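Trainee: Sequence plus predicted model, see below.
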Amino acid sequence: METQLSGRGLYWKQLKGEMDRISDVSIGPLRDSKYIQCYQVSYKQNGKQRYWDCLRQHDSVGILIYNVTRQALVVVTQFRPAVYMSSNRPVWENSEIFTSGSLNMKADKGSESQVGPESDATAPKYGPSSEGMTYELCAGIVDKDIPLAEIAREEVQEETGYQVKTENLQYITSFWSNIGTAGSKQSLFYCEVTDDMIVGSGGGNQHEGEMIDVLDIPISTIDEFIVDESKKKSMGLCFGFSWFAKNVLPKQKNGQ
């Protein structure tokens, strides 16, 4: 089974080439972040003192997009550093920065207590960039005080280039992710698009460093795609595809 470029071929081929160029990988303590914060919860459960390490991060929206023209679900793919590092865990997990506990120290601006970079002949040798490429639904964080459907509409156009109206976004449900560490909430929407609704190249917000490719997954292959372990994918995507197979695909087959 092969995924397909979504109609802006030359742009996406060039973008994919840029995403493939991963180098100078290094690891260091967490610097000040506008996306996550680490904290520890202290509480008593049945009278016993307990502690839990947590992350504070934004809630998000996800959008399941069905292109009626192409009979395909629209997904995004991008390089995810956390997935890349997890895939390369044997390379770095026994390095001094972890065994010494220096990752638990707050990073000063300009500090360089790191593992790497890869160009150093003595540094760990990481795998190809493909080990960090993931398939996901179009999505975005909730960092604005506006309706969730409006955030979803903005993300659809920003990431995939399709222009949709908020009234055409169907709310499906919400669920909790990263429940062991963050407990963040994602609200899932569904919309249908056509090729006539493409108004831009998509690709994400380059000012925020996003580099996103857009792919079409033919609806005839979604069951196979969900269980294809060679494609690293989010649980939100798997749930969205399963919802589509149960709630929309039967109507398509019946011509409704």
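Mentor: Here it is on my side, so go on. Numbering: from 1, shown residues only.
Trainee: Please count neighbours and contacts with C-alpha atoms only from this point.
Mentor: Noted.
Trainee: Break down the stretch 151-256 of the chain into its helices, ranges please.
Mentor: Assigned by DSSP state H, counting those that start in this stretch, the stretch 151-256 of the chain shows helices spanning 222-226, 235-247, 249-253.
Trainee: Put this next to the first one:
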Amino acid sequence: MNSNVKVIEEKILSNNWYVLKKITFDYRNQSGEWQTQAREAYDRGNGAVILLYNADNQTVVLTEQFRMPTYINGNETGMLIEACAGLLDKDNPEACIRRETEEETGYRIGEVQKVFEAYMSPGSVTEILYFFVAEYSKSMKINEGGGAEHEQENIEVLEIPFKRALEMIETGEIKDGKTIMLLQYAQIKGLL
């Protein structure tokens, strides 16, 4: 534990969808002075994300679905193109991403490779996201995907040429951070 932090109080502000807490704490700054601060932190659990790619066809599989937070922040349709992702829900990251890949995209993938992990919005969200890549082929398709019905997901599965996906970052058609990170990883590593 960090000896420069002393938690004074944790107060639950909401426990509706996930947990929103207000944390009051003392923090010793670089000059050695203690300051009392308060921050809100949203705990929705950790997650995993995967980029499915086909090196032979030079394509990637992405998803598109409605995201309310983007809608209320200026995304006119609320639709967002993303890499397949989901919350761990007590699974380990690899088991989670395999489950989510089948539910969302309809592909049952073989070998997956963890490439890195990152805090996506560390100023307010506790989540660590585990990033994966995996090759896919048409023979791995076991259903149409679209998400889990009980989770009210309405996911469209997109197969996009890799070069076009990179262009979509520049045009603003892809604005999702985790997806941009994985597409750029694939470009840097020469996966496609």
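Mentor: Yes, it's here. Everything numeric here is computed off the predicted structure, so don't read it as measured data.
Trainee: Got a TM-score for the two of them?
Mentor: The TM-score (TM-score structural alignment, normalised by the length of the second structure) is 0.84; 175 aligned residues with a CA RMSD of 1.8 Å.
Trainee: picking up where we left off before, with respect to G9 of the first structure, which of the helices of the stretch 151-256 of the first structure lies nearest?
Mentor: Across these, G9 of the first structure has its closest neighbour in helix 222-226 (21.6 Å, CA to CA).
Trainee: equivalent range in the second structure for the closest one?
Mentor: When helix 222-226 of the first structure is aligned against the second structure using TM-score structural alignment, it corresponds to residues 165-169.
Trainee: From the chain's centroid, how far away is that stretch?
Mentor: 18 Å (CA atoms, centre = their mean, to the nearest Å).
Trainee: Next, the mean deviation of that stretch compared to the first structure.
Mentor: Between stretch 165-169 of the second structure and the aligned residues of the first structure, the post-superposition mean distance stands at 2.2 Å (mean CA distance after the TM-score superposition for the first structure).
Trainee: quick one: buried residues of that stretch?
Mentor: Of the residues in stretch 165-169 of the second structure, those scored as buried under the neighbour-count criterion (16 or more other CA atoms under 10 Å) are A165, L166, I169.
Trainee: what's the burial count for S121 of the second structure?
Mentor: Summarising burial for S121 of the second structure: neighbours were counted as other CA atoms under 10 Å, giving 10.
Trainee: Leaving out sequence neighbours, find the closest residue to it.
Mentor: E127 (7.8 Å; CA to CA, 6 or more residues apart in numbering).
Trainee: before we move on, back to that, the helices of the stretch 151-256 of the first structure: which one's closest to W92 of the first structure?
Mentor: Proximity to W92 of the first structure (CA to CA) singles out helix 235-247 among the helices of the stretch 151-256 of the first structure, at 26.0 Å.
Trainee: Can you find the partner of L64 of the first structure in the second structure?
Mentor: Residue correspondence, TM-score structural alignment: L64 of the first structure in this structure matches L51 in the second structure.
Trainee: Kindly apply the preceding question to E155 of the first structure instead.
Mentor: Following TM-score structural alignment, the counterpart assigned to E155 of the first structure within the second structure is E100.
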